[in-house]
Structures are given as C-alpha cells and as structure tokens.
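**Q** the following block contains a protein sequence and its predicted model.
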Amino acid sequence: MAPKHHFEEIYEQHMHDLFRYLLSLTRRKEAAEDLMQETFYRVLLHLETYSGEEVKPWLFKIAYHAFIDWYRKEKKRPTVELEEWHFSPQPSAEEKVFVQDEINTWLSEVSSLPEPKRNIVLLRDYHGFTYEEIAGMTGFTLAKVKMALYRGRQQLKKRKEENV
C-alpha cells in the first residue's frame, strides 16, 4: 500500500474524532483547524517511520504534542474569548437534540477543568482510549493518568451537584 494512500485512509477514518478532540482542548474552531493541519503535516512527515502500532492512539499522541506546542505559544498571548461551537446539526428528532444538548453541556463542563485533567477526561470518557494508551500519548505514568481522571471526574460531579 502506498504511503499517500495510507495517509488518506488515516485522514478519512480519524479526522472527525481528531477535530472534536482538538476543539475540546483549544475551545476555538480556528485553532482546532490549524492544529488538525499541523497534526496531519506531522503524520505525513513521520509516516515512513510509523511502526505499525494502533493508528488512533499514535495520531492522538501527535495531536496532543501539537496542542502542547500551540498552548505554550498561546500562554504568551492575551486571552481570547471562548467561542460558542456546536457540532454538526443532526436531524431535528427530539431525542437527537436532547442527546446533543447533553453532550454539549458535558463538553462545556469538561472544558472548565485544568488542561491535564481536561485532556485525560476527554481521551478516556469521550474518545474511549485505555489508561495505557493515554499514558503513552501524554507521557504521564499510569498512576498519574488514573489519579487525574479520578480527580477530574470528581470535580465534574461536584459542579453538577452544585448546579442541581
């Protein structure tokens, strides 16, 4: 299989999940789009050295490192307003609207967590990665991943109870 064809398959299969992940981290559509381009640029550069491990964790690890680079640059700039962003509209069935509203509310709550906890909660609870995959993507120990996930979930639970 030619690398270009393989790259196109990777892009098609994972672009939507990766965009949602980057959007959740950056909270800005334009930044998520830029990071998507940067991530796939890095994938293209390193595709020949790809060792055949699971593609999705490898891709998300590259995206996370691109986010960290972007985040370090952004910390030096003045804060920008958080944009309102809604995912692609679904057909107007009430159930789908309700589910989408619940997801958006949850993502909004998650976005208020500090960056490491937010990232780990998104990777585990939204994207379904294992603890080991998250540890590999973030460079944290398995214990730190579990602790950050536990503490992040506790913060979300506490906020939910306060709002009820």
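**A** Thanks, I have it.

**Q** contacts, neighbours, all on C-alpha from now
**A** OK.

**Q** list the buried ones in stretch 65-78?
**A** Buried residues in stretch 65-78, counted by 16 or more other C-alpha atoms under 10 Å: 66-67, 70.

**Q** do stretch 126-146 as well
**A** Neighbour-count burial for stretch 126-146 [16+ other C-alpha under 10 Å]: 127, 129, 131, 133-135, 137-138, 145-146.

**Q** right, and the helix or strand after the biggest helix by length in the chain?
**A** Secondary structure of the chain per DSSP state H: the longest helix is helix 3-26. Per DSSP states H and E, the first helix or strand lying C-terminal to helix 3-26 is helix 29-46.

**Q** who does that following helix touch, helix- and strand-wise?
**A** Using 3 or more C-alpha pairs under 8 Å, 6 or more residues apart in numbering; DSSP states H and E, the elements in contact with helix 29-46 are helix 3-26, helix 55-75.

**Q** coming back round to it: tell me the one of the buried residues of stretch 126-146 nearest S108?
**A** When those are compared for distance to S108 (C-alpha to C-alpha), H127 wins out at 15.8 Å.

**Q** and the comparison structure, right after this:
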Amino acid sequence: MKNEWEQILLTHAKIVFKYLIKIGATKEDAEDITQETIMKTIECLQQIQPEKIRAWMFKVAIHCYYSLYNKNKTIVQLKEVDLEKLMPAIEDVGFSLLTKEMASELDEALQELQPMFQQLLILKYYMGFSYKEISEILSMKETNVKTYLHRARNTLKKIWEVKFNGE
C-alpha cells in the first residue's frame, strides 16, 4: 500500500510541477512548491479522500504559488507554444494560426485578465482538465467553473479585440 501511495503522489506531483512551470514559476520555485505540496499531502493523507488527492495537491500548490507571487509580484509569462493551446478560448476572434506576433499579443491580453480567469483558461485549455476536475481543484461548483470560464473567454476576446483589432 505504501508503494501505491508513493506512486500516486509522484504521478500527481509531476502534473502539479508541469502546471506550475506553465503558469510562470521558475524551475526552482516549481520544485520547491512541488516538494512542499508533497510534504503537506503526506502530513494530511489521513484526511484526504483518495479520489480527491490530485485536486487537494493542486489547491496546496496554487496557494503556495500565489503566496510566492504576492511576495515577489512576478508576472505570469507563457511561452509561445503554450499560448497555442489557449487559442480555442478565443478561436472565434477570426484567425486560426498563431504567429509569433500574435503569441506576444495573446500573452499581453492574458496579462490583463484577473488571476482567476488566467488560471481557469490554463487549467482548461492548457492542462486539459474537465470542468469537474477544475471545480475540485478550485473548490467551486462545476456550474460556477463553466460560468467563470465563459466570462474569462469573453473578457479575453474583448481585450483582444480592443487592443489588437481596434474595435
């Protein structure tokens, strides 16, 4: 049983680490946050329902990341390749291929979103999580996730149109 838990923790820790890198944590910060997340998970293992362990780990990691973010005021910067995965969020803006210039503009538009909207778009479009998984990670109702994601997409689209299409 111990080996099974270790494997589960490591599997989820790898996903958490990848997510942290994608939202802008440095490799060192992502490693530290992931390690802290594993330690807190081990400490609270008796209290966590097995099917909710990944969501719990994400909550801890996100909390740690934002604590660090608030201390350092670091801005989230996504890579061009990562931005391509977010294109479905604004696909109806009128283009299908992401050029380097568009990637830069999309990143700029993302920076104007509130952190919750950024987080929702990344969890949905980059990490590929379901609405249910996102609701567990963020401790909110699935219907609220859908509503906020809709708002995040619309806000991103409006920012895009105003900044780059001159509308």
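**A** In hand now; what should we look at? This structure is a prediction, so every number in the text was calculated from the model and none was measured.

**Q** on that earlier part again, for the longest helix of structure 1, packing partners?
**A** helix 29-46, helix 55-75, helix 94-111, helix 115-121.

**Q** hmm, back to that, let's have the buried residues of stretch 126-146 of structure 1 in CSV, adding secondary structure and distance to K4 of structure 1.
**A** Output for the buried residues of stretch 126-146 of structure 1, formatted as CSV (DSSP: H, G, I helix; E, B strand; the rest coil; distance: C-alpha to C-alpha, whole Å):
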residue, secondary structure, distance to K4 of structure 1
H127, coil, 26
F129, coil, 26
Y131, helix, 31
E133, helix, 26
I134, helix, 27
A135, helix, 29
M137, helix, 24
T138, helix, 27
V145, helix, 34
K146, helix, 37
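
**Q** go ahead and flag the most central residue of structure 1.
**A** Y21 (2.3 Å; C-alpha atoms, centre = their mean).

**Q** pretty sure that one contacts R124?
**A** No. Using C-alpha atoms under 8 Å as the test, Y21 of structure 1 is too far from R124 to be in contact (11.2 Å).

**Q** and the nearest residue to T141 of structure 1 once chain neighbours are set aside, how far is that from G152 of structure 1?
**A** Leaving aside its sequence neighbours, T141 of structure 1 sits nearest to A135 (C-alpha to C-alpha, 6 or more residues apart in numbering; 5.8 Å). For A135 of structure 1, the distance to G152 of structure 1 equals 16 Å [C-alpha to C-alpha, to the nearest Å].

**Q** same check, this time on P78 of structure 1
**A** 26 Å.

**Q** kindly report the same for K4 of structure 1.
**A** 39 Å.

**Q** what about the two, which has more around it?
**A** Using other C-alpha atoms under 10 Å as the criterion, K4 of structure 1 and G152 rank with G152 on top: 21 against 11.

**Q** residues in contact with A148 of structure 1?
**A** 116-117, 120 (C-alpha atoms under 8 Å, 6 or more residues apart in numbering).

**Q** again, only this time at 6 Å
**A** The neighbours of A148 of structure 1, taking C-alpha atoms under 6 Å, 6 or more residues apart in numbering as the test, are K117.

**Q** determine the three-state secondary structure at it.
**A** helix (DSSP: H, G, I helix; E, B strand; the rest coil).

**Q** distance check, the closest residue to K146 of structure 1 other than its chain neighbours against P57 of structure 1.
**A** Closest residue to K146 of structure 1 apart from its sequence neighbours, by C-alpha to C-alpha, 6+ apart: Y131 at 7.1 Å. According to C-alpha to C-alpha, Y131 of structure 1 and P57 of structure 1 sit 11 Å apart.
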